[in-house]
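K.L.:
just the structure for this:
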Amino acid sequence: MAIYKSVSEPPTNLDIYNVTSRSFGISWMKPTETHSAENYGYVLQIKEDQDKCVKEIIYRCSDCVGSFQISNLNGLCDSTVRAEIGKTKQELEGQLTYPVSLNPGIAYTVTVTAINDGGRGYPANETEKTIEEAPQVPYGITMSEIGTTSCKIYWKINGPKPGKTNFTVMLMADSPATSKEFTVTGFDMRSYLAEGLEAYWSYNVTVTAATNVGAKTSNRVHFRTRPTAPGKVTGLKITEAPGGIYTWMQISWRAPAILFWNSIIKEYSLDISTSDRNATTQSLSHENNENHDYTVVVNVVPEETYTFKVYATNSLDMKGEVSTVVKQAPAGVPVNIEDTLQVDIISLHQMKNVEDRQFTVTLVQDFFEESTNGQIQASGLIACAKDCNFEGIKILADFNTMDNWQDASQRGFTLYRVTNPAWMDKMQTQCTCGRSKRAVTNVEYTVGSDECSDTPQKQYCNGPLKSGTSYKLVAVSCTNGGCLLSQVYGPFVTAAKEQSDDGRNCSTESIIIGVVLGFTNLLLFVYAGYTTLIIRRNRADKDGLKMSTSNKYDRKSQTYVNESFMVGVAGAGGSEDLETFSNVAPGRESETEYSRLDDNTREDRTTYDIIQSSRQY
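P.N.:
Take a look at the predicted model:
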């Protein structure tokens, strides 16, 4: 029959006392029952986190009859942490103590078992945590794997572990970048990869070790991240037609935000391209002032679409991120050559073919074709006889929705559009295309020349005018950017209908009257000459002595008659003009002309009266 040996009961009054960050004391008393004649000793084990043996002490009875072999004991720690202490039988009966050196902030489990003939007995257990302490100062800060936005940071720290330790890696950035802070948990951690940094930026690094008791911080170490291509420029703006010049566009921008310089910027480039032209590039040097405005004015063609690309280039010739704007150059109101060339667009002095329903004017063709500020979309003449308010025509839609001839003629020729969209084609085929001294093309256009009875109601037609009426004309030229109106020209007056109908009759009657009066004057002249000759012959017979004198007065009288003779000529308007073949100023009174007869010719008064009477016709 087998005999089972009982193991000892657990030691009593196990206690942990005088706990510090680096040690505590252990005490215990003998078991209540060892189930053996002798207590051979104790096994004291100190474990970290209930698993790892930190210390093992075997107490052996130095004067007992019985004994034990360590190799026969179960559950022992590794011999590297084991120590033996000899105690007398009497000492083993009393309280035993053991001070142990430990590390801060660690929970230790203390186990004590008594040894008898059956081996290790039941255990007595107690757990206690040492006090944490402030860590040592981290040192040896180094950086490796430095990139454009990241860096790996290394450090060192001396033990022992002071408790639950956190490391704070601080990267203090130059303004205006944001400093970065990273926390690493665990005393054994010795490196950290910091990410999310700014490219080509200066940082100062520290590492702080901290426990619940205190913290210690390393010295600062400086480094800079690596450069990369610059970011986008800021404030990119396209100004249309700066200064009202529609053949210009202004491109302006500022440097990238300083955090996106990413390197040392050398210059800025502006690429300009269109759908049918290769890109051209302009460059501007970088200015250190981050608020500097970079401005480029480029020549453009109105209504053409341009692509503008702006980017920075750094000292390593890295091309930065491109900012792109696609913009159509706007059209503007056409250039007014009235001002630039100082010419009249509609001449008041070259009005021709004036009839009761139409008249012809001379225009400057260049006004309607001036496309510097954009392609001409519509042009022409507008006219009015009353209610002439030209201020409502600002844009192309205003011009294209004006009243036509049909509307205006029913209201007494209020403001209306004279020309249709194809009027320039007709005008060009009729023009003489002569060049003036101001290098402009003059053409003729007849206002009121069309018959509009068959023209659709909503179309524009150059219909007949009203007779005897005064008209004002304005030239109009429109782009998609607006309409240019010339100054107001006029008045242009159509012929009165009565004059036009009776003109031919009046002209014929005037010619007949002129011929009759001329013939009558001729008869009177012959009669007066004949009478004068008869009178002088009679006087010569009476006084032969005065013959020479009489002849002399004959010549004077003849000269007088020639100087006084006037012939009536019928004018084109039916009135009778008097052409005077005389050196005497016209408009003298009859007394002055009569006084030119001297005393020897006063008998010729009859002849003078005849001449005077001929002037009254």
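K.L.:
CA only for contacts and neighbour counts going forward, please
P.N.:
Noted.
K.L.:
how much space is there between the residue most central in space within the chain and F308?
P.N.:
Central residue of the chain (Cα atoms, centre = their mean): I238, 2.5 Å from the mean position. Using Cα to Cα, to the nearest Å, I238 is found at 9 Å from F308.
K.L.:
any residues in contact with both of those two?
P.N.:
Both I238 and F308 are contacted by K327, under the criterion Cα atoms under 8 Å, 6 or more residues apart in numbering.
K.L.:
hmm, what's the outermost residue in the chain?
P.N.:
The chain, farthest from centre, Cα atoms, centre = their mean: K542 at 115.0 Å.
K.L.:
surely the residue nearest to the centre of the chain and W253 touch.
P.N.:
No: counting by Cα atoms under 8 Å, I238 does not reach W253; the two are 9.0 Å apart.
K.L.:
next up, for comparison:
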Amino acid sequence: MGAHVSVRFLFTCTSCPGYSLFLSASSCGAGDKLSVVILPADLDSYTYTVATMNPYINYTVSVLAVNDAGDGHPNTTYVITDQEVPQSPSTLTAAVVSSTEIRVSWTISGPEPGPTTYTLNVIPDSPETSRLETVIVFSTTTLLVTNLEEYRTYTFNLTASTIKGTAAYYSPTLPSAKTNAAAPGPVENFVVARPDGPDFTTVTVSWSLPSVLQRNSDITKFMFAHNATGGNLNSAPELISVVDSVTRTLVVVPQTTYYIEVYAVGTDFSLTEYVGVKSTKIYHAPPGGKHISKWELTSLKSITR
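P.N.:
Here you go, the predicted structure:
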């Protein structure tokens, strides 16, 4: 007989809830059906292509013949669609969390293209070097970047990749954020030394700014304190304006111990002050020449008479 036979394809998607399945279907539920009418001449061998399925989806596909008596027995197979290159991430943003943390967030369009790795490029100001952070879950669209330097600006860029390839980096203006300020680190090149020569009553104290990655704020001043044995270093520290390198000369008493302290003070954009790490040195002033005893002094007086 020359009657046409209807062949029904049953597509059951097991891993794509919420996504369009094929053709004009609006959902991806078990039992979605697509009927295709074929000629008797094509019954022995027939190929049908479904062109609008999503990547990396598990499908159960059943093929069965249908006539006036009803549906025949299905022939079932299982298939997973191929992976593809991801879309580029979009709406990349950066928000400061603390003095050492920034949270980066993004969005990405389309269904999951396969096991996806996000690669975040963390770009600091000099003298730091860039580093890469990775996230290996497609649905994760935020990353807390930690172990950053205090009061430093970081810029971020992001891409996504699967085994099929890597998307272009995020292309609009890159987001940046500056970590919160913190207390400065110790001053650099802190030295206490007596000048060469016979002068035993002076000592020079020198230091320079903390290293770039230890400033942690906008350095506004140095505090300089010194006192002899038993003195209170914090009683009246001297405020010194900020320059790259500072040298001070102290007048000391021979055979006396001195405690000398220096630290930096910084502020942030709100002018909150941050007291830096204090650096302290102990200086023992040497004797100031030969000591003359009472006996020697008496002998000298006798000789001069």
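K.L.:
can you calculate the TM-score here?
P.N.:
Once superposed, chain against chain, the TM-score is 0.77 (TM-score structural alignment, normalised by the length of the second structure); 285 aligned residues with a Cα RMSD of 3.8 Å.
K.L.:
map S130 of the second structure across to the first structure for me.
P.N.:
By TM-score structural alignment, S130 of the second structure lines up with S179 in the first structure.
K.L.:
next: F11 of the second structure.
P.N.:
Using TM-score structural alignment, F11 of the second structure lines up with Q45 in the first structure.
K.L.:
output the contacting helices and strands for the host helix or strand of that match.
P.N.:
Assigning secondary structure by DSSP states H and E places Q45 of the first structure in strand 41-48. With contacts taken as 3 or more Cα pairs under 8 Å, 6 or more residues apart in numbering; DSSP states H and E, strand 41-48 of the first structure sits against strand 52-61, strand 107-116.
K.L.:
wait, the match of F11 of the second structure sits on A114?
P.N.:
No: between Q45 of the first structure and A114 there is no contact under Cα under 8 Å: 11.9 Å.
K.L.:
more crowded one of those two?
P.N.:
A114 (28 against 22; other Cα atoms under 10 Å).
K.L.:
before we move on, the earlier item: which ones are touching the residue nearest to the centre of the first structure?
P.N.:
M249, Q250, I251, S252, K327.
K.L.:
one more time with 10 Å
P.N.:
With contact taken as Cα atoms under 10 Å, 6 or more residues apart in numbering, I238 of the first structure is in contact with 249-253, 295-297, 308, 325-327, 329.
K.L.:
look at the aligned partner of it in the second structure and give its secondary structure.
P.N.:
Correspondence of I238 of the first structure to the second structure, assessed by TM-score structural alignment: V192. What DSSP: H, G, I helix; E, B strand; the rest coil gives for V192 of the second structure is strand.
K.L.:
go on, P334 of the first structure?
P.N.:
Following three-state DSSP, the label given to P334 of the first structure is coil.
K.L.:
over to L300 of the second structure?
P.N.:
Using three-state DSSP, the structure places L300 of the second structure in helix.
K.L.:
tell me the contacts of it?
P.N.:
L300 of the second structure touches K294, counting by Cα under 10 Å, 6+ apart.
K.L.:
please apply the same query to L523 of the first structure.
P.N.:
L517, G529, S614.
K.L.:
and it, what's its match in the second structure?
P.N.:
So, by TM-score structural alignment, L523 of the first structure is left unmatched.
K.L.:
kindly report the same for R82 of the first structure.
P.N.:
By TM-score structural alignment, R82 of the first structure lines up with D32.
K.L.:
show me where the stretch 101-250 of the second structure has strands.
P.N.:
Applying DSSP state E, counting those that start in this stretch to the stretch 101-250 of the second structure gives strands spanning 102-107, 117-124, 131-135, 142-145, 153-162, 165-166, 176-178, 188-193, 202-208, 218-228, 238-241, 245-251.
K.L.:
need these in JSON lines with distance to S88 of the second structure, can you?
P.N.:
Shown next, in JSON lines, are the strands of the stretch 101-250 of the second structure (distance: least, Cα to Cα, whole Å):
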{"stretch": "strand 102-107", "distance to S88 of the second structure": "9"}
{"stretch": "strand 117-124", "distance to S88 of the second structure": "10"}
{"stretch": "strand 131-135", "distance to S88 of the second structure": "15"}
{"stretch": "strand 142-145", "distance to S88 of the second structure": "15"}
{"stretch": "strand 153-162", "distance to S88 of the second structure": "6"}
{"stretch": "strand 165-166", "distance to S88 of the second structure": "9"}
{"stretch": "strand 176-178", "distance to S88 of the second structure": "19"}
{"stretch": "strand 188-193", "distance to S88 of the second structure": "45"}
{"stretch": "strand 202-208", "distance to S88 of the second structure": "47"}
{"stretch": "strand 218-228", "distance to S88 of the second structure": "37"}
{"stretch": "strand 238-241", "distance to S88 of the second structure": "50"}
{"stretch": "strand 245-251", "distance to S88 of the second structure": "48"}
